[in-house]
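> got a structure for you, letters missing:
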């Protein structure tokens, strides 16, 4: 037993250095279906963001992630002014902006993206100019990705 003593510090050091993988979040088919139904009912970008938060395992690419992206683009495209009104000042607004910008991509309908781009360029209140500029850049990048 005394011969094991020198190895204990080594084992402890290894335990501290070797990363333990985080438990992967999963999405059962029933949760995916529920999240998809909730998304279909969502009427604002903040509701879409909340649905994505409630179902993180379903957001790991694929079906629901694309639905979320499409819903963000269509909501901005069809309800621009109401969507902008949902951006609170400060960190909460920054989080919503990041969510919106990260979900504008080439999987969205080009018609929606073109409308969002036009809104971002021409229908933005002065106090949201920086946010609109970032939305404009993300939308332009998405449209460029479509070709």
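Cool, the structure landed. This one's a predicted model, so the numbers in the text were calculated from it and none came from an experiment. Numbering: from 1, shown residues only.

> CA only for contacts and neighbour counts going forward, please
Will do.

> gap between the two ends of stretch 16-29?
Across its full length, stretch 16-29 reaches 36 Å between end residues, using C-alpha to C-alpha, to the nearest Å.

> What are the boundaries of the helices in the chain?
Across the chain, reading from the start of the chain, the helices by DSSP state H fall at 7-17, 29-41, 45-54, 63-78, 80-85, 91-102, 110-122, 129-146.

> Contacts for the first one, please.
Looking back up the chat, that one is helix 7-17. Identification of contacts with helix 7-17 by C-alpha atoms under 8 Å, 6 or more residues apart in numbering yields no residue at all.

> Buried residues of it, list them for me.
Counting neighbours by 16 or more other C-alpha atoms under 10 Å, one finds that helix 7-17 has no buried residues.

> Ok, the fifth one next?
Of the residues in helix 80-85, 80, 83-84 count as buried by neighbour count, 16+ other C-alpha under 10 Å.

> One more to weigh against that first structure:
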């Protein structure tokens, strides 16, 4: 069972993190530099082809991470949440959850901005920059936490 959770967690994390970084660091800034109608067409095309995959992978990351911690033996009782290992697991979960929320809010802000081409460049630019910083920072933090957990540095 642990191997299944481990495999699903790694597969979904790579998919979610890679997609999040590509969207936040490459696509959103590129769309912010395009006219609103062109950016909207690109956004809708990407959403149709990747939305379900990204949604499923994000949910799997949030579900399989804690399951790995429990079934892997790192969290066997409630008090284990307050150990260094438990605090790292909690931190990773919170960072992933917040990053997903900020990403969703930024995408929503951009979608709403499509409706007003006059203000689109400014609104989309702010949304893209904020999302890039949060997505990039969150992924660096998560990679550091996962590296520390993988190396037994807790």
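It's in. Computed from a predicted structure; not experimentally measured.

> Need the TM-score between these chains.
TM-score for the superposed pair, counting by TM-score structural alignment, normalised by the length of structure 1: 0.27. Supporting figures: 62 aligned residues with a C-alpha RMSD of 4.0 Å.

> what about residue 96 of structure 2, distance to residue 39 of structure 2?
In this structure, residue 96 of structure 2 lies at 27 Å from residue 39 of structure 2, with C-alpha to C-alpha as the measure.

> Could you look over the helices of structure 1 and pick the most buried one?
Per-residue neighbour counts averaged over each of these give the maximum for helix 63-78, namely a mean of 21 (mean count of other C-alpha atoms under 10 Å).

> so who does the residue lying closest to residue 138 of structure 1 once chain neighbours are set aside touch?
Distances taken as C-alpha to C-alpha, 6 or more residues apart in numbering put residue 101 closest to residue 138 of structure 1, at 5.8 Å, once the chain neighbours are dropped. If you count contacts by C-alpha under 8 Å, 6+ apart, residue 101 of structure 1 has them with 134-135, 138-139.

> what do you get for residue 119 of structure 1?
Under the criterion of C-alpha under 8 Å, 6+ apart, the contact partners of residue 119 of structure 1 comprise 77, 80.

> Quick check: it vs residue 97 of structure 1, distance?
Computed as C-alpha to C-alpha, the residue 119 of structure 1 to residue 97 of structure 1 distance reads 15 Å.

> need the contact list for the residue positioned nearest the centre of structure 2.
Centroid-nearest residue in structure 2, with C-alpha atoms, centre = their mean: residue 100, separated by 4.7 Å. By C-alpha under 8 Å, 6+ apart, residue 100 of structure 2 lies in contact with residue 58.

> Then the one 10 residues further on?
Residues in contact with residue 110 of structure 2 (C-alpha under 8 Å, 6+ apart) are 120, 123-124, 127.

> I'd like to know which of those is nearest to residue 20 of structure 2.
Of all the contacts of residue 110 of structure 2, residue 20 of structure 2 sits closest to residue 127, with 14.4 Å by C-alpha to C-alpha.

> Now for residue 88 of structure 2, which secondary structure element holds it?
Taking DSSP states H and E as the definition, one finds residue 88 of structure 2 inside helix 84-113.

> Quick one: name whatever helix or strand follows that helix.
Following helix 84-113 of structure 2 in sequence order, the next helix or strand is helix 120-150 (DSSP H and E).

> which parts of that next one are buried?
Neighbour-count burial for helix 120-150 of structure 2 flags 120-121, 123-132, 134-136, 138-139, 141-142, 145-146 (criterion: 16+ other C-alpha under 10 Å).

> Leaving out chain neighbours, which residue sits closest to residue 106 of structure 2?
Using C-alpha to C-alpha, 6+ apart and skipping the chain neighbours, the partner closest in space to residue 106 of structure 2 is residue 127 (5.3 Å).
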